[in-house]
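Q: Turn this into a structure:
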Amino acid sequence: MIARSWALIAVLYTFASTSVVADSTIEHAIRTAAESELQKPTVVGLSVAVGKGDQVVYAEGFGAANIETGEEVSASTKMRVGSVSKVFTTALLGKLYEGGKLDLDAPVETYVPAFPQKRWPVSLRQMAAHMGGIRHYRGDEFLNTHYYPTVTEGIEMFIHDPLIFEPGTQVQYSSHAWNLISAALEGAGGDSFLTMMDEQVFGEIGMQDTMAEDITKPLSDLSAFHVNDDGTPVIAPFVDNSYKWAGGGFIGTASDMVCFGLAHTKAGFLKQETLDLLFKEQHTNDSQPAGFGIGWMTAGNMRGRLKRDGLTDYLPVVHDHLVWHSGGSMGGVALLLVDTEHDIAVGLLANHGQAFPALMRVGLEALQAALASN
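A: Below you'll find the model as predicted:
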């Protein structure tokens, strides 16, 4: 199979205009859904992109990038991708695994000597499916304002705490587990995490507008972020996400998210056997499905989410080959849907912390329209 030239995908769309539209079915479905969601007080601005095959076929912004200035969202507006950062990090994990630099089942201290001995050993494979017993945020950590210049300094926030359960016996979501994984990737790859991400993931795929939200560096076209105050959207509190690049600290555009998704629908950026490994659902020690592969959420996980949220009308679009991830950060949310069989990716970003239900509805409408137009 001929590998795709992923860096060229980036030139298949342009940010000179607000939208890139190649299919009226997709355009109509997204615009109708987005305009409906913008009537709600928890939706300030949205950015939506759809990709099919090797191309971003639609990219458009809706609403305000800043509630105070009225600046509009465009396709080039960057927003926080939150925990979609975890699948970005998974791509680097895949690269190092393919290079023979990483044993997913080795104890994490193999790559992070500073990790203190725990009651039980914990592996990267377990942490990648949220079965490692590493705790999630505690107290006001989500509101962190301290700058951590290195990954090693950032993980000091939690690595001395005991595991909260025996690895492999439970599934409990943990962003800190992914921050620890990024430290392991540094140990395995022999370079800084952000340098490897820039060179081996973002650079190779052509994600020119995706980067760490580093407050010490200038960031162009970055949206403001919002929360509600007595039912009214206001600018969100300042946070510094340097402690969690891998767990939720990157920013980017919906189109870059789609480029990333399309790079995972066929072999090229990664080998097919690596993609199969990343997407295969893991199980607990007693054979219960985890809802995660390596980093990626599974179709079964999505079906469960739709049933819980009363969105069962969308169940027919959730094929077994759907992989995805959502993201939530201070004042922003994100959603990436990737249909690996039909070569479709849908990326969505919003600049309000309570807008995730809107992203689910718009995203599923977009996926449904993209499948219908195939």
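
Q: Only C-alpha atoms from now on, for both contacts and neighbour counts.
A: OK.

Q: Residue 67 and residue 225, how far apart?
A: Note on residue 67: its distance to residue 225, by Cα to Cα, to the nearest Å, is 9 Å.

Q: If you count surrounding residues, which of the two has more?
A: Neighbours per residue (other Cα atoms under 10 Å) separate residue 67 from residue 225, with residue 225 holding more: 27 against 18.

Q: Another for comparison:
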Amino acid sequence: MMKTRQLKISELLRKGMLPITLILLIFSSCSTKKPNSRVVLNKQYKDEILAGREDLKMHLITASTTGISVAVSIDGEMVWSEGMGYADKEVLAPAKPETKFRIGRTTHMLTAMLIAKLQEEGKLNVQDSFYKYIPEFPKKQFDFNLYQLGVYSAGFNEDELSKLATHEEYINLKEYIQSQATDTLAYPPNEYYAVSDYGMAMLGILAEDITETNFAKLMKETILDTLGLHETVIDNPLLITENRAAPYYQNYIAQVVNAPAIDLRYCAPAHGYLSTADDLNKLGQAILKAGFFSQESLDLFFTKNVLNNGFETNRGFGWWISEDMAGRKIYVQAGSTVGGSSMLAVYPEQKLVVSLCANISDDLGQLPGQKIANTFLAKIDPRKQPEEPVSKEEKPTSNE
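A: Model (predicted):
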């Protein structure tokens, strides 16, 4: 039918019988219209959303953030999804739910999830030595296993890829791993713990080795596509990526400027992904109960590691495990890198998931995720904050 219509238009044009204004109307009606941004505003939570908007506005001002997006879901239903500020300030492109931001260390949980799925498939065991799978890796002074890499107690020092990101000598993940392969461990495994990007990258190279598949392809096939996280992609600076946020940072006089060009693909398992607040929220919903992940994997993520001296850390496999002031359990991951930051907070008992992304680093942990979560918790699970402990002198005496 479209072909017939085009033939008729061509014939009329040839005969000079079609006014130019009518031609424009016809072709504009044939063009594909871009759908509106998918903002979600659930009226049931109107007051909470309005309060959350004020928190976002304040963050844009106080943290000099250019653009930010938020997603809140309760019991698997998205109740708020919105962007604020600019995804690209130079062209005044607004931040939207579909805006893709650099998520920094939040990438760690993706790598942990990939390892857990490979364990479910029988391809590895996290309690095995790293050398069982890559025996040619230079021997350290202590042995360490995959679990210790995932809970940051394998003996590697804390490192900041946000400061290394402009290094051009690392072409790929393998070269980055080789750069520190001969270094000695900083401490005996499980005697101490320190968040290590390099340790998470080692899990990534191991996954590549045992599956003989590129890390990005393996992550896409095993985790992202299966969960429908189609907006979570490798941050490839060479590709045109739809809805990618422009990255910014603050210079030495606290002026917001364009972030330097970087290529994070060499550290993909630790810092190398773009995502949206919506996608991170979907991921948070996926760990609220066994389903995509087995109960064994959920226990792996959310059981706190205990060091050799009996000290219980706040680290699970790729996750931070905590409680708020009212005693509610929280599973958290957050990340900051050059030109981007993110956080994901999951309240498993309340089935509340809050996610945020921004296009500037958040080294001080200022993203207002906790404030927004508290506002919604006041509605769905109101609890009194613990009272100040009564001193011995003020403690009431018994009549007995």
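
Q: TM-score for this pair?
A: The TM-score (TM-score structural alignment, normalised by the length of structure 1) is 0.86; 343 aligned residues with a Cα RMSD of 2.1 Å.

Q: quick revisit: who touches both of residue 67 and residue 225 of structure 1?
A: Common neighbours of residue 67 of structure 1 and residue 225, using Cα atoms under 8 Å, 6 or more residues apart in numbering, are residue 235.

Q: Against residue 207 of structure 1, how distant is the residue in structure 1 sticking out farthest from the centre?
A: Relative to the centre of structure 1, and counting by Cα atoms, centre = their mean, the farthest-placed residue is residue 119 at 31.0 Å. As for residue 119 of structure 1, its distance to residue 207 of structure 1 is 41 Å (criterion: Cα to Cα).

Q: what's next to stretch 168-180 of structure 1, contact-wise?
A: The contact list for stretch 168-180 of structure 1 (Cα under 8 Å, 6+ apart) reads 83, 86, 126-137, 151, 154-155, 158, 243-248, 283-286, 290.

Q: so what corresponds to residue 180 of structure 2 in structure 1?
A: Using TM-score structural alignment, the equivalent of residue 180 of structure 2 in structure 1 is residue 158.

Q: residues touching that match, list them.
A: Contacts of residue 158 of structure 1 (Cα under 8 Å, 6+ apart): 135, 176.

Q: What's residue 90 of structure 1 aligned with over in structure 2?
A: Aligned partner of residue 90 of structure 1 by TM-score structural alignment: residue 112.

Q: so that match is in which element?
A: With secondary structure defined by DSSP states H and E, residue 112 of structure 2 is part of helix 107-120.

Q: and the next helix or strand along the chain from that helix, how far from structure 1 on average?
A: Scanning forward in sequence from helix 107-120 of structure 2 by DSSP H and E, the next helix or strand is helix 130-133. Taken over the aligned residues, the distance from helix 130-133 of structure 2 to structure 1 averages 1.7 Å (mean Cα distance after the TM-score superposition for structure 1).

Q: Kindly name the residues of structure 1 that line up with helix 130-133 of structure 2.
A: Counting by TM-score structural alignment, helix 130-133 of structure 2 lines up with residues 108-111 of structure 1.

Q: what's the offset of that stretch from the middle of its chain?
A: Remark: stretch 108-111 of structure 1 is offset 25 Å from the chain centroid, using Cα atoms, centre = their mean, to the nearest Å.

Q: Please apply the same query to stretch 27-41 of structure 1.
A: Here the centre of stretch 27-41 of structure 1 is set off from its chain's centre by 22 Å, with Cα atoms, centre = their mean.

Q: ok, now which ones touch residue 204 of structure 2?
A: Counting by Cα under 8 Å, 6+ apart, residue 204 of structure 2 has contacts 111, 215, 269.

Q: again, only this time at 10 Å
A: Applying Cα atoms under 10 Å, 6 or more residues apart in numbering, we find residue 204 of structure 2 in contact with 108, 111-112, 114-115, 173-174, 177, 198, 214-216, 218-219, 267-270.
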